[in-house]
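**Q** can't give you the sequence, but here's the structure:
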């Protein structure tokens, strides 16, 4: 059920990346050099009038970041008692903490929105209510009041069998329209409960910022591909306005106070009524997991809106798969899709300001054997919170350079044997380069225009290093990763952390083998990559890297927790989203726990004697994924998004296999968690 609705059974289909790019074994064999070669921080800056240039982006930053992180971690240790793995149908938090639902599917968002009822749904009602399957969450300050905020949330996808009584496997037209309205994003005004860390919806009459964004919301295209022939359609011959956003997964908050959202598995919403025969179009569709043969989708969007039929509107698919930017402080402003950041299955995007003031966005392409990217803006960030500075900063992602990552290991290939056993130097680590796809306004990929690089970014990345005779120059090829999902810079130590969720096809017949960054065959549990830009500068073209966590059962020899005593850590499987508290501690939420227990939220110090001491902070109900997470600027609240509770084979509206959170039927829900015990209020204590 999870595979069917979330990503269209991607694992049952051919791997989209069938390029001949090499993996690490080939790179090492070629004799390449193997050596030498904002969450809580953003919220705090916003409370002071938005962020300044990143203080960590300096030559001295790389040497001082870990010391600073260790010092802060010692002042704010993670002392909470670990939550044991379980299969309970509720949120479980440590002793001394409490939790409550903040927003659930169907809760009113806009004025006049009707009360939710499973048997009285309509598209008009859903367009005014909180959407389905909440994913990324952020809680932003509002009007300088510590007790008021804006909850911004993605709605990734819909579970029709848990939404509609008697759903038969194919939606009716009205069910399709309801599902369209249930996608997108929500902005909701919230308020603190007393002086606690609990939050609730703001009372009626004070919701001027509330907003629902869905499949019918107009978006403005920006960047070099806007207006190109590749994005023009019958309804939009100028190629500058797109209706809606789909499959919004993770995201981030920019230093200028907007929210970025990643369009991920958009491919599953498009059908084909007449087979596509053009070879180039078929190749482009295949690389993004899109059909070219006659295909009907279960949601039936293509039957109620012709733009979702590839045969009738072949360019509509090129208008999805972007990074979306929304300004929650301006509810009437059109959201935008930034073509300069490339088109692929974006998990999300997170921004850091480089030493020279340019904005750098880190991104992952969530697919087996796909790539890690970053974007560096042409223009520089302006400090301050003036209207003029903010208008300028909101244009930073419209023009710049796009890169894809190549990682090289520093251990002999024979020592990376697929088991996860550490090589003789005691770490999975190495060096890396950012390979340019677009640089100074020019395509760096032979045979691709800039517009083609940005619209067909996967194909362009595959083509790097490809010689005229079809062979590949391994020195110019990006590295195929194990589903790079959330990618976020740590505001305390300046390093970048990448959640690599899993890849059960690594090393199987006909698939790429292991390498030092992806060291296990049939990787069920995933890993977390720690990346350090050269001189601590986000705009650098070189970096070093190491695996910070190799996830799984700590009793398994093929796991690694930053060198910490594995007998003291919690088991973790399938890291998905990451966040940071004010001390720079890393918080990791999981999706798809392959150890037999519910998914949850974990916390771990990244520096000092507790580095690698990973502890489970919360678990979510049966069938659910733990998304978000968000730690508020005052560190009194953790927000998590409980996505698809009860998403278990055989479940339905009439046979719910979860009753979270209200004891009747499963409803995706954003929850707040806060420290209830007297004394210290900081979460993690």
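**A** Thanks, I have it. For clarity, every value in this text was computed on a predicted model and none was experimentally measured.
**Q** from here on, contacts and neighbour counts on C-alpha atoms
**A** Fine.
**Q** list the buried residues in the lengthiest helix in the chain.
**A** Across the chain, the longest stretch assigned as helix under DSSP state H is helix 61-75. Applying a neighbour-count criterion of 16 or more other C-alpha atoms under 10 Å, one finds 61, 62, 64, 65, 66, 68, 69, 70, 72, 73, 74 buried in helix 61-75.
**Q** relative to residue 22, which of those is nearest.
**A** For the buried residues of helix 61-75, the closest approach to residue 22 (C-alpha to C-alpha) belongs to residue 62, at 30.3 Å.
**Q** got JSON lines for the buried residues of helix 61-75, with distance to residue 461 too?
**A** Shown next, in JSON lines, are those (distance: C-alpha to C-alpha, whole Å):
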{"residue": "61", "distance to residue 461": "31"}
{"residue": "62", "distance to residue 461": "29"}
{"residue": "64", "distance to residue 461": "34"}
{"residue": "65", "distance to residue 461": "32"}
{"residue": "66", "distance to residue 461": "33"}
{"residue": "68", "distance to residue 461": "36"}
{"residue": "69", "distance to residue 461": "35"}
{"residue": "70", "distance to residue 461": "37"}
{"residue": "72", "distance to residue 461": "39"}
{"residue": "73", "distance to residue 461": "39"}
{"residue": "74", "distance to residue 461": "42"}
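**Q** other residues contacting the helix or strand hosting residue 391?
**A** Per DSSP states H and E, residue 391 falls inside helix 387-393. Outside helix 387-393, the residues that touch it by C-alpha atoms under 8 Å, 6 or more residues apart in numbering are 256, 380, 381, 382, 383, 384.
**Q** rerun at 6 Å
**A** 381, 382 (C-alpha atoms under 6 Å, 6 or more residues apart in numbering).
**Q** try this one next to it:
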């Protein structure tokens, strides 16, 4: 039963999600549900483009597996030559793949010879004076000093040559009020506490020697919580725009807080980027014009009722009409300076950012790749105006901290190449939205391009993708990997050789190859690297690999190890292939290109987030997000990671329910 609080915690009845419960649909909806996709423009769909590529491949055997395509061209990319994955060295992180894990298993499942340890859990005190976690006595003040909820993007940045100290940086995407608070908790306490549970955490770690599990340092000097009350500076061409001004901020240059922070990236100059994603769900809006509806803003969708204690969440008023425009950005945080002001970068555009990942081009310009996590939305690229300055001097660092403040934004159009050469599936073009920092979209000012990026992109006819989430450039081969999680909105009428399923419930990974290895070039080629699924899924394809693979569905976040292997975390397998979500290793080069091998599985109801692979250190890290998400305070569906027995909640402040947790997996 839903806890009896003084505000509604559940979404509106009837809004169910293709891959999640109704509760979760409202919290982080991206795939098919009864809520219409915001993009209704008549631009091309990825399935139409892929038709040319995959129609050349015949279905073989049982009709469930697409025949292998010849391996992608092994010609080196100029920016970073492709290389064999191992070069004859012993594998840094050897493991025997685990089998698929049942969704009822409430534990982290790891390979033989490995163990897992919890580094940080929701509610662990990290700031000086923060109290120990007590789920029955939560307050906004306590949560503001404790590790936040639903950890997502993660990085472990070593800060000593000995490898015995590090900084953990983590996003806190959203909250599950139904399982966080006991019945009868006052509405204002709930709202203000979850405001403090959103945002980001920076936490110092320590250990005795390399290879050991990390422990966190409570009250350490660099520890920091960033919440919905933290001031953010706005920079870039839209800073100070009338489109960003509110009654509380008539300058349009300071935003209070960040929220729904999903994935992210770490820059070469040591800062962390975080993407603001499903911000629309928190606002009451009119939903009567395209600038709102294109971003999923609608009337009467804010079931949390935050506007009852703060008018900024009511965008139907003249005072706060622009408040939603102040979210949906890439934010940058300096984890080494707890006094620094985080920044929202308007030059990188506003949409439902999954994250942003950067690479330094040969000419020194910084190139960031970004996905808009919505059905039928787009893939973006940002190129900095200025160039990166190497070194750790104060002057170089100050310069690099401004690299994302000015530059040009473009959006991807993917087309088939029509050639049956077995090398590339198609060609692509980056279509500019700004050039030399100014709009090139007819009818849109520069400020409008950046604040209403989706609408501006619609005009130039890019390719509609199936929920492009994490987009990662590889530093080993110079290619870019795009995780398209799923899109069950595709109907039976749209089935073709490229899509032999009535709906794309399993997702795929696209590999982009910049022409000439130059990430500033406006042309590229692309390949379908993975078409995911299990033995019951028609049309599977795994980068040319024809041997056995671990079943994989709904790719979400991706990362690379020191050898250039791609690691893929999933979100949606329980609904798609009826197995727990997990983390998978996939070589992208050599004879084992496309060989999917499962490394771990997360507990019941959880999603695998923020993978970090320190293979030379024998460690893998994941953020276990929303374990037991469909339970309640009275009837938890997970007891991870503390496994407190039922009935122990009132004893010494113990909490019998689930706690989102950062986990480290190490070799025994």
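**A** Cool, the structure landed. Here the structure is a predicted model, which means the values were calculated and not measured.
**Q** got a TM-score for the two of them?
**A** Counting by TM-score structural alignment, normalised by the length of structure 2, the TM-score of this superposition works out to 0.87. Behind it: 610 aligned residues with a C-alpha RMSD of 2.6 Å.
**Q** circling back to that earlier point, where in structure 2 does the helix or strand following the helix holding residue 391 of structure 1 fall?
**A** Once the chain leaves helix 387-393 of structure 1, the next helix or strand it forms, by DSSP H and E, is strand 400-409. Under TM-score structural alignment, strand 400-409 of structure 1 corresponds to residues 407-416 of structure 2.
**Q** just stretch 435-454 of structure 1 next, same as before
**A** Going by TM-score structural alignment: stretch 435-454 of structure 1 matches residues 431-450.
**Q** mind listing what the aligned partner of residue 111 of structure 1 in structure 2 touches?
**A** Under the alignment (TM-score structural alignment), residue 111 of structure 1 pairs with residue 128 of structure 2. Counting by C-alpha under 6 Å, 6+ apart, residue 128 of structure 2 makes contact with residue 219.
**Q** where's residue 128 of structure 2, which helix or strand?
**A** Using DSSP H and E, residue 128 of structure 2 falls outside every helix and strand.
**Q** any idea how far it lies from residue 154 of structure 2?
**A** 22 Å (C-alpha to C-alpha, to the nearest Å).
**Q** do the same with residue 448 of structure 2
**A** The value you get for residue 448 of structure 2 to residue 154 of structure 2, if C-alpha to C-alpha is used, is 32 Å.
**Q** burial of residue 628 of structure 1, as a residue count?
**A** Neighbours of residue 628 of structure 1 under the rule other C-alpha atoms under 10 Å: 32.
**Q** just to be sure, it is in a strand?
**A** Yes - when DSSP: H, G, I helix; E, B strand; the rest coil is applied, residue 628 of structure 1 is found to be in a strand.
**Q** quick one: the counterpart of it in structure 2 from residue 362 of structure 2, how far?
**A** Here residue 628 of structure 1 is matched to residue 610 in structure 2, going by TM-score structural alignment. According to C-alpha to C-alpha, residue 610 of structure 2 and residue 362 of structure 2 sit 28 Å apart.
**Q** for residue 144 of structure 2, same thing?
**A** Distance from residue 144 of structure 2 to residue 362 of structure 2, by C-alpha to C-alpha: 42 Å.
**Q** more neighbours, these two?
**A** A count of neighbours by other C-alpha under 10 Å puts residue 144 above the other of residue 144 of structure 2 and residue 362, at 27 against 14.
**Q** out of everything not next to it in sequence, what's closest to that one?
**A** Spatially, and ignoring its direct neighbours in sequence, residue 144 of structure 2 is nearest to residue 196 (5.0 Å; C-alpha to C-alpha, 6 or more residues apart in numbering).
**Q** got a list of what the one you found touches?
**A** 143, 144, 227.
**Q** give me the aligned partner of it over in structure 1.
**A** Using TM-score structural alignment, residue 196 of structure 2 lines up with residue 181 in structure 1.
**Q** now that match: how far from residue 412 of structure 1?
**A** Taking C-alpha to C-alpha, one finds residue 181 of structure 1 at 52 Å from residue 412 of structure 1.
**Q** can you check residue 221 of structure 1 too?
**A** 46 Å.
**Q** same check on residue 157 of structure 1?
**A** Residue 157 of structure 1 sits 43 Å away from residue 412 of structure 1, going by C-alpha to C-alpha.
**Q** quick one, which of those two is more surrounded?
**A** Applying other C-alpha under 10 Å to residue 157 of structure 1 and residue 412 shows that residue 157 carries more neighbours, namely 27 against 14.
**Q** correct me if wrong: that one contacts residue 247.
**A** Yes - counting by C-alpha atoms under 6 Å, residue 157 of structure 1 touches residue 247, with 5.4 Å between them.
**Q** and residue 490 of structure 1, what pairs with it in structure 2?
**A** Counting by TM-score structural alignment, residue 490 of structure 1 lines up with residue 474 in structure 2.
**Q** nope, residue 15 of structure 1 is what I meant
**A** By TM-score structural alignment, residue 15 of structure 1 lines up with residue 37.
**Q** and the closest residue to that match other than its chain neighbours, how many residues sit next to it?
**A** Closest residue to residue 37 of structure 2 apart from its sequence neighbours, by C-alpha to C-alpha, 6+ apart: residue 375 at 6.2 Å. Taking other C-alpha under 10 Å as the criterion, the count of residues near residue 375 of structure 2 is 26.
**Q** mind listing what the aligned partner of residue 375 of structure 2 in structure 1 touches?
**A** For residue 375 of structure 2, the aligned position in structure 1 is residue 368, judged by TM-score structural alignment. By C-alpha under 6 Å, 6+ apart, the residues touching residue 368 of structure 1 are 482, 483, 503.
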